[in-house]
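1. the sequence and its predicted three-dimensional model are supplied below.
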Amino acid sequence: MRVSIHSAFLPHDDPDVALAFYRDVLGFEVRGDVGYAGMRWITVGPVGEPGTSIVLYPPDGNPGITEDERRTIAEMMAKGTFAMITLAADDLDGLFERLEAHGAEVVQEPIEQPYGVRDCAFRDPAGNMIRINQVR
């Protein structure tokens, strides 16, 4: 039996800004852009890897959450503590420079971690933490 990751979900608070970041800065291809009731779900993923995607979703689109929960989610997104994803790059320094040049919020410059990974960290426009590992 084979199990793989098909998609991960990250919230956005502005679909156009999220799309520009993931498509134009990170270089992901757009696989879907679906609107419903004034909200948008945008699916992006690495070029040449059709089996792995990120769905950028409106947190208000979750059915059954309360107003208090919506406020908590908005507060956590603003602080960058609601969602996180780890990506991998074959040129960590080049990607770091590209993200920095596009104004992404730097959390950590590229460093060798004591647990054997070289990585860096940013926040996307919605505040989601993005860690990027160097592929060796």
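-> Looks like it came in fine. Numbers count the residues shown, from 1 in each chain.
2. please make it C-alpha for all contacts and neighbour counts, starting now.
-> Noted.
3. quick one: list the elements packing against whichever strand or helix holds Asp33.
-> With the criterion set as DSSP states H and E, the secondary-structure element containing Asp33 is strand 29-36. In terms of contacts (3 or more Cα pairs under 8 Å, 6 or more residues apart in numbering; DSSP states H and E), strand 29-36 is packed against strand 39-45.
4. against that first model, consider the following:
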Amino acid sequence: MQAKTYIPMITKLNHVSVFVLDQDSAYNFYVNKLGFNLHTDAAMGPGMRWLTVCPPEQPDLEISLMAINAGMMFNEESAAQMRALVSAGTFGFGVFECKDLQATYEELKAKGVEFTKEPTREFYGYEALFKDDSGNWFSLAEAKAG
């Protein structure tokens, strides 16, 4: 009897969404402040826009900067609730890595990025916390050597 070779059904994540209050402002924040690359900026029908950016060293991961508008995903009531959650900093979260946290922190702070926690050594690593222009918050961690 021959052993069956397992082939994983899911092989990677290539798109993830960050809900934003304004796509033009989010474009400016992610591209001009964080230094991400624009991947796609395309009209998707009346009042809809597909806007994705990529971290410079991870071009196969597209971050979709999704406007919170009534339409296909949200009715007006749920869109208003989502905008309130994002604005309050209670919805979005992610972890970004960098090679030199202190230098990256200083550079981003000089560009006007709002940090809610300065670089701090924690039991799990070296990190700082910041918010995007919509209120989503992120951990910025120094990549571990090795």
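-> Nice, thanks for sending it over. None of these values were measured; they are calculated from a predicted model.
5. now the TM-score, please.
-> After superposition, the two chains reach a TM-score (TM-score structural alignment, normalised by the length of structure 1) of 0.89; 135 aligned residues with a Cα RMSD of 1.7 Å.
6. give the aligned range of the lengthiest helix in structure 2 in structure 1.
-> Scanning structure 2 for the helix with the most residues, using DSSP state H, yields helix 76-87. Structural correspondence for helix 76-87 of structure 2: residues 67-78 of structure 1, per TM-score structural alignment.
7. where along structure 1 do the helices fall?
-> Secondary structure of structure 1 (DSSP H): helices located at 15-19, 67-79, 92-101.
8. the last one vs structure 2, average offset?
-> After superposition onto structure 2, the mean distance of helix 92-101 of structure 1 to its aligned counterpart is 1.3 Å, using mean Cα distance after the TM-score superposition for structure 1.
9. buried sites along that helix?
-> The neighbour-count check on helix 92-101 of structure 1 (16 or more other Cα atoms under 10 Å) flags 92, 95-96, 99 as buried.
10. closest one to Asp60 of structure 1 among the helices of structure 1?
-> Using Cα to Cα as the measure, helix 67-79 is the one of the helices of structure 1 that comes nearest Asp60 of structure 1, at 6.9 Å.
11. now what about the closest one, what contacts it?
-> Residues from elsewhere that reach helix 67-79 of structure 1 (Cα atoms under 8 Å, 6 or more residues apart in numbering): 59-60, 82-83, 126-128.
12. on that earlier part again, got the buried residues of helix 92-101 of structure 1 as a markdown table, with distance to Val117 of structure 1 columns?
-> Rendered in a markdown table, the data for the buried residues of helix 92-101 of structure 1 read as follows (distance: Cα to Cα, whole Å):
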| residue | distance to Val117 of structure 1 |
| --- | --- |
| Leu92 | 11 |
| Leu95 | 16 |
| Phe96 | 15 |
| Leu99 | 20 |
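13. fine, thanks again, bye for now.
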